[in-house]
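# Show me how the following folds:
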Amino acid sequence: MNSGTTVKTDEPSKADLATANAIGQSMVRLKRQMACAAAQLSKQGFEQASFGLLATLVNGGPQRSSSLAEALFTDPSTISRQVAHLVKEGLVERQADPADGRASVLAATQQGLAFFERHRRQRDVAIAQIVASWPAEDRTRFAELFERFADDYERMLPDILAERVAQARSEGEN
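You can find the predicted model right below:
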């Protein structure tokens, strides 16, 4: 999944590091709040990770388990457990792979599509309420910048992780 993008190795300036720290702290706060929300939803039998898998199938179409694991940066055994849950709930089904009838692909069912749309709408309403007091230009600009950040993060993450693993190995050898 290496994108060929190289991670910039120049030492960032103090100002860049201060900005990165502010972003990082905000990400930690957001992740903590999202984890609390996910915990509340899991008490109702709804797994946030399974929703991510369902969203990938809804947005990307039928896929093999291995493609889902790669797309979600997770282990195939984790995908297998989540798929089993989604199949049991009737949200995902196995279909013959059109490219290879011996294999199967996973696809969202009509019930899964309806479930996804209902929960996406609830999420969208909540976010709209959070930013309702912002000027329209701020909301639009935030959406643009946040998408850009997420795209860059997703694109660079494999390289960043590979660099960290290599660095940890070299430090372990010393």
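
# drop to CA atoms for contacts and neighbour counts, all remaining ones
OK.

# what's the offset of the longest helix along the chain from the middle of its chain?
The longest helix of the chain (DSSP state H) is helix 136-173. Offset of helix 136-173 from its chain centre (Cα atoms, centre = their mean, to the nearest Å): 12 Å.

# buried stuff in that helix?
Of the residues in helix 136-173, R155, M156, L157, P158, D159, I160 count as buried by neighbour count, 16 or more other Cα atoms under 10 Å.

# And for stretch 67-83?
Here stretch 67-83 shows L68, A69, P76, I79, Q82, V83 as buried, counting by 16+ other Cα under 10 Å.

# what sits against the closest residue to the third one other than its chain neighbours?
Nearest residue to P76, sequence neighbours excluded (Cα to Cα, 6 or more residues apart in numbering): A69, at 5.4 Å. Residues in contact with A69, defined by Cα atoms under 8 Å, 6 or more residues apart in numbering, are D75, P76, I79.

# this one as well, want them side by side:
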Amino acid sequence: MSEQDHDRVERELSLLIRQYRTLMVTSASTVHTGLELSAYATLRLLDTDGPLRASTIGERFALDKSTVSRQLSRLIDWGLVERTPDPSDGRAHLVAITPTGHDRLTGVSNDRKQEIRRLLELWDEKDVAEFGRLLELFNRTNAG
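Prediction:
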């Protein structure tokens, strides 16, 4: 691959990330006004992998304990997550998404998917399939 090709990939990947980050910030604020992007990521994690201990959330996102605690406090205050005792360790707690949190997350996820479909509606079906395949290949190759 040429230097020019590498530069193009880096430039276009940077643009894609910026655009997707903007979409994610909009999604977060739709779930709840003032919801930070990292707290939105926490909410998504709890929806797919929860309930989890706060320490596990910190490890997954490389966040310190105080940051996770602050995020969880806000999410709890807003009724998006709840704490329950950990049945395997009475001294610890698990954090789980609430039905309200799940419903709001599902709504913005559906909106985001619709926006992606809108952005690709003029593309040929084969190009969309190839784009998805190449993104998947890139992500699998570079998953840490």
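
# how about the longest strand seen in structure 1, aligned to which bit of structure 2?
Ranked by number of residues, the top strand in structure 1 under DSSP state E is strand 100-108. Residues 89-97 of structure 2 are where strand 100-108 of structure 1 lands when matched by TM-score structural alignment.

# The matching stretch vs structure 1, mean deviation?
For stretch 89-97 of structure 2, the mean deviation from structure 1 after alignment is 0.9 Å (mean Cα distance after the TM-score superposition for structure 1).

# quick one: that stretch to chain centroid distance?
Distance of stretch 89-97 of structure 2 from its chain centroid, counting by Cα atoms, centre = their mean, is 22 Å.

# what comes up buried for that stretch?
For stretch 89-97 of structure 2, by 16+ other Cα under 10 Å, it's H93, L94, V95, A96, I97.

# Identify all contacting residues around that stretch.
Here stretch 89-97 of structure 2 makes contact (Cα under 8 Å, 6+ apart) with 43, 46-47, 50-54, 80-86.

# Filter those down to the ones in strands?
Using DSSP E, the contacts of stretch 89-97 of structure 2 in strands are V81, E82, R83, T84, P85, D86.

# List just the nearest of the residues you listed to S29 of structure 2.
When those are ranked by distance to S29 of structure 2 (Cα to Cα), V81 comes first, at 16.2 Å.

# My read is that the closest one contacts G101, right?
Yes - using Cα atoms under 8 Å, V81 of structure 2 makes contact with G101 at a distance of 6.5 Å.

# Now for those two: what residues contact both?
What both V81 of structure 2 and G101 touch, as defined by Cα under 8 Å, 6+ apart, is the set L43.

# can you redo the buried residues of helix 136-173 of structure 1 as a markdown table with distance to S26 of structure 1?
Converted to a markdown table, the buried residues of helix 136-173 of structure 1 look like this (distance: Cα to Cα, whole Å):
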| residue | distance to S26 of structure 1 |
| --- | --- |
| R155 | 21 |
| M156 | 20 |
| L157 | 18 |
| P158 | 22 |
| D159 | 23 |
| I160 | 20 |
